[in-house]
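J.: below: sequence and its predicted model.
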Amino acid sequence: MRSKKKRRLTVTQKRTSPAAKVAEVITKKYKSRYLKSPSKGQRVRRALYDVKTKKRPTPKERSEVVDSLRDVSSVTVRKHFLLENCVIKGYHKFQIRPPDTDPHTMLPVDREYTNTHDPNACLIWIPPLDTFSREIHETVTDAKRGLLLQDVAGLPIGHIPLGLSSSFRKILDEKGDIFAEATGDPTPSFPPWPAPTDCGGGTVIPCNYHIYHIHKDFVMNLLRQALINMPEGEFIRLQLV
């Protein structure tokens, strides 16, 4: 009987811990709008099946659709751009660490439509739980707060720097994809970024940003101009991978 009481008490404590409350608040505020793009196979199935009429195409129509998708995929090869020596802002507010995996987890960047301070604001998200192997669902992401991967998957962990928000927003609007790769632990904001006690400072997570888009000149011009306008721009390295 004593062991049962102890188990119940432990569960109650875990549910009402400060860390669990923080995760619950963030879950309610930010419903993950990040959805994976349909795979090529899914696009083929959707193109070959008319949901309204429930009619399957003839063999000829099927071959035409598959050929058109093959032609498009062969022409539109996406370029990979890398921004090094960057940070994820706002850890002191979100207090959620990204999972420490090998290789590093790619954290999707998406638009934040409800931000009243910056209309171009973008959030960095931890991918949904079903994108991770079941073996690591109970991996501890924050020992101090007692958070597991299954507690924080699908939640935002911070914002992109203000100086990059406008260019990132345009890239996303033009069907590009952006991911953050955490390269260090949360730390007080450091030079060239604002001091921890200054506006825009606080606690940050060192990272690299990976950008994918089909138009090289469009992305390079946007990012180069953004870096020129940023006080920290000269310390950020931009390259085409």
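T.: On my side now, so go ahead. Numbers count the residues shown, from 1 in each chain.
J.: for the rest of this, base every contact and every neighbour count on C-alpha atoms.
T.: OK.
J.: now do the strands in this structure.
T.: According to DSSP state E, the chain carries its strands in the segments 79-88, 107-111, 122-125, 140-142, 147-148, 156-159, 177-182, 187-188, 203-213, 237-240.
J.: relative to residue 25, which of the ones you listed is closest?
T.: strand 156-159 (11.5 Å; Cα to Cα).
J.: check the gap between residue 91 and residue 79 for me.
T.: Distance, residue 91 to residue 79, by Cα to Cα, to the nearest Å: 30 Å.
J.: cool, and residue 44?
T.: Residue 44 sits at a distance of 23 Å from residue 79 (criterion: Cα to Cα).
J.: you'd agree residue 128 is up against residue 156?
T.: No. Counting by Cα atoms under 8 Å, residue 156 is not a contact partner of residue 128; they are 10.7 Å apart.
J.: neighbour-wise, which of these two wins?
T.: Neighbours around residue 128 and residue 156, counted as other Cα atoms under 10 Å, are more numerous at residue 156. The numbers are 29 against 17.
J.: what sits against residue 96?
T.: When contacts are counted by Cα atoms under 8 Å, 6 or more residues apart in numbering, residue 96 is found next to 23, 142, 152, 156-157.
J.: what is the most widely separated pair among those?
T.: 142 and 156 (14.9 Å).
J.: for residue 187, give me its contacts.
T.: 203-205.
J.: would you turn the residues you listed into TSV with distance to residue 213 and neighbour count?
T.: Converted to TSV, these look like this (distance: Cα to Cα, whole Å; neighbours: other Cα atoms under 10 Å):
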residue	distance to residue 213	neighbour count
203	30	22
204	27	25
205	25	24
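J.: got the contact list for the residue nearest to residue 229 when sequence neighbours are not counted?
T.: Nearest in space to residue 229, with sequence neighbours left out and distances taken as Cα to Cα, 6 or more residues apart in numbering, is residue 163 at 7.4 Å. Residues touching residue 163, when contacts are defined by Cα under 8 Å, 6+ apart, comprise 226-227, 229-230.
J.: how close does residue 163 sit to residue 193?
T.: 11 Å.
J.: and the contacts of stretch 215-233?
T.: With Cα under 8 Å, 6+ apart as the criterion, stretch 215-233 contacts 78-79, 163-164, 167, 171, 192-193, 213, 234, 236, 238.
J.: ok, now stretch 119-136?
T.: Looking at stretch 119-136 with Cα under 8 Å, 6+ apart, the contacting residues turn out to be 32, 34, 88, 98, 107-113, 115, 137, 149-150, 152-160, 162, 165-166, 168-169, 179-180.
J.: and here is the other one:
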Amino acid sequence: MAGESSNKKCKRSASSSLPPQMPDSSGSRGGGEVTVDGAVIKGYHIFRRRPMLGMRLPVQPEPDNALDGDAMVVMMPSLANIKTEDLDVVTDRKRSTKVRDIAGKVVGRVPMGLSAILSRMKSAGELAEITCVATGEPRKSFAPWPMPGEKGGGVVIPCKLHLQVTNRERTIEALRATFQSDLGPEKDALSVALKSSHDLLVNKETT
């Protein structure tokens, strides 16, 4: 018995001296969520709908858009997909609009250049789902987005885009490359974050 007790003490002592195991960073190569911050929802002057801040809004292709084959619209969720306690939240006091009044309707569009990038990646099977979260109230367009009075300018809604991806590491590399090659000044507003246990920021372009 004394020998067994001594062996157990040795085992506990040995295990306590081992360094703590570090988390496996290879998870970034698997599927998960990537967030694009600094984006905007366009088209408020057309649709005049204010989404509820913080609500996940589905982003869908707009195949009947004759001007842009890669157009993507930001939708309010359907009534069935909205929490009961959110249905009567007022999103526009001037028009007395509640969440239930705009359920299932178009809020706006993803900016043209960004929608083209996301459309290609979705067609390639790299994106399983795209959602959008409004982070601010409608406001006049601001730099580096086109200014009011310029082509593509007007009123915008600040937002984040959430991408459900099949390979986070590859998606981040692809977004970084295409933002630089395919976008204009607006690329400087966008940052890409890998949503992990530490919410690690992996890409913020600096000049």
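T.: Structure received. This is a predicted model, so every value here is computed, not measured.
J.: among the contacts of residue 96 of structure 1, who's most crowded?
T.: Neighbour counts for those (other Cα under 10 Å) peak at residue 156, which has 29 neighbours.
J.: what's the match for that residue in structure 2?
T.: For residue 156 of structure 1, the equivalent position in structure 2 is taken to be residue 106, counting by TM-score structural alignment.
J.: where is the longest helix in structure 1?
T.: Once structure 1 is assigned using DSSP state H, the helix that runs over the most residues is helix 59-75.
J.: centre of the chain versus that helix, how much separation?
T.: Its chain's C-alpha centre and that of helix 59-75 of structure 1 lie 31 Å apart, by Cα atoms, centre = their mean, to the nearest Å.
J.: what do residue 163 and residue 193 of structure 1 both touch?
T.: For the pair residue 163 of structure 1 and residue 193, no residue contacts each of them under the criterion Cα under 8 Å, 6+ apart.
J.: residues near residue 5 of structure 2, how many?
T.: By the measure other Cα under 10 Å, the count of residues near residue 5 of structure 2 is 9.
J.: name the element it belongs to?
T.: helix 2-16 (DSSP states H and E).
J.: that helix packs against which elements?
T.: In terms of contact count using 3 or more Cα pairs under 8 Å, 6 or more residues apart in numbering; DSSP states H and E, helix 2-16 of structure 2 is assigned no packing partners among helices or strands.
J.: ok, back up a step: of the contacts of stretch 215-233 of structure 1, grab the buried ones for ChimeraX.
T.: The command below creates a ChimeraX selection of those among the contacts of stretch 215-233 of structure 1 that count as buried (16 or more other Cα atoms under 10 Å):
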select :163,164,167,171,193,213,238
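J.: just curious, which of the contacts of stretch 215-233 of structure 1 is nearest to residue 11 of structure 1?
T.: Nearest to residue 11 of structure 1 out of the contacts of stretch 215-233 of structure 1 is residue 193 (Cα to Cα; 41.0 Å).
J.: and the counterpart of the closest one in structure 2, how far is that from residue 151 of structure 2?
T.: Aligning on TM-score structural alignment places residue 193 of structure 1 opposite residue 145 in structure 2. Distance of residue 145 of structure 2 to residue 151 of structure 2, given as Cα to Cα: 10 Å.
J.: what helices or strands is the longest helix of structure 1 leaning on?
T.: In terms of contacts (3+ Cα pairs under 8 Å, 6+ apart), helix 59-75 of structure 1 is packed against helix 40-48.
J.: please name the nearest non-neighbouring residue to residue 125 of structure 1.
T.: Spatially, and ignoring its direct neighbours in sequence, residue 125 of structure 1 is nearest to residue 156 (4.1 Å; Cα to Cα, 6+ apart).
J.: roughly how far does the one you found sit from residue 171 of structure 1?
T.: In this view, residue 156 of structure 1 and residue 171 of structure 1 are 20 Å apart by Cα to Cα.
J.: do residue 125 of structure 1 as well
T.: Applying Cα to Cα, one obtains 17 Å for the distance of residue 125 of structure 1 from residue 171 of structure 1.
J.: what does residue 110 of structure 1 give?
T.: Computed with Cα to Cα, the distance linking residue 110 of structure 1 and residue 171 of structure 1 is 11 Å.
J.: can you count the residues close to residue 76 of structure 2?
T.: Under the neighbour criterion other Cα under 10 Å, residue 76 of structure 2 is assigned a count of 27.
J.: repeat that for residue 15 of structure 2.
T.: Residue 15 of structure 2 has 10 neighbours, counted by other Cα under 10 Å.
J.: again, but for residue 197 of structure 1
T.: Neighbours around residue 197 of structure 1, by other Cα under 10 Å: 11.
J.: how about the aligned partner of residue 122 of structure 1 in structure 2: what's its closest non-neighbour residue?
T.: Residue 122 of structure 1 maps onto residue 72 in structure 2, with residues paired by TM-score structural alignment. Spatially, and ignoring its direct neighbours in sequence, residue 72 of structure 2 is nearest to residue 61 (4.3 Å; Cα to Cα, 6+ apart).
J.: and residue 78 of structure 1, by the same measure?
T.: Closest residue in space to residue 78 of structure 1, ignoring its immediate chain neighbours: residue 214 at 4.1 Å, by Cα to Cα, 6+ apart.
J.: tell me how far the aligned residue in structure 2 for the one you found lies from residue 60 of structure 2.
T.: Applying TM-score structural alignment, one finds that residue 214 of structure 1 aligns to residue 166 in structure 2. Distance, residue 166 of structure 2 to residue 60 of structure 2, by Cα to Cα: 18 Å.
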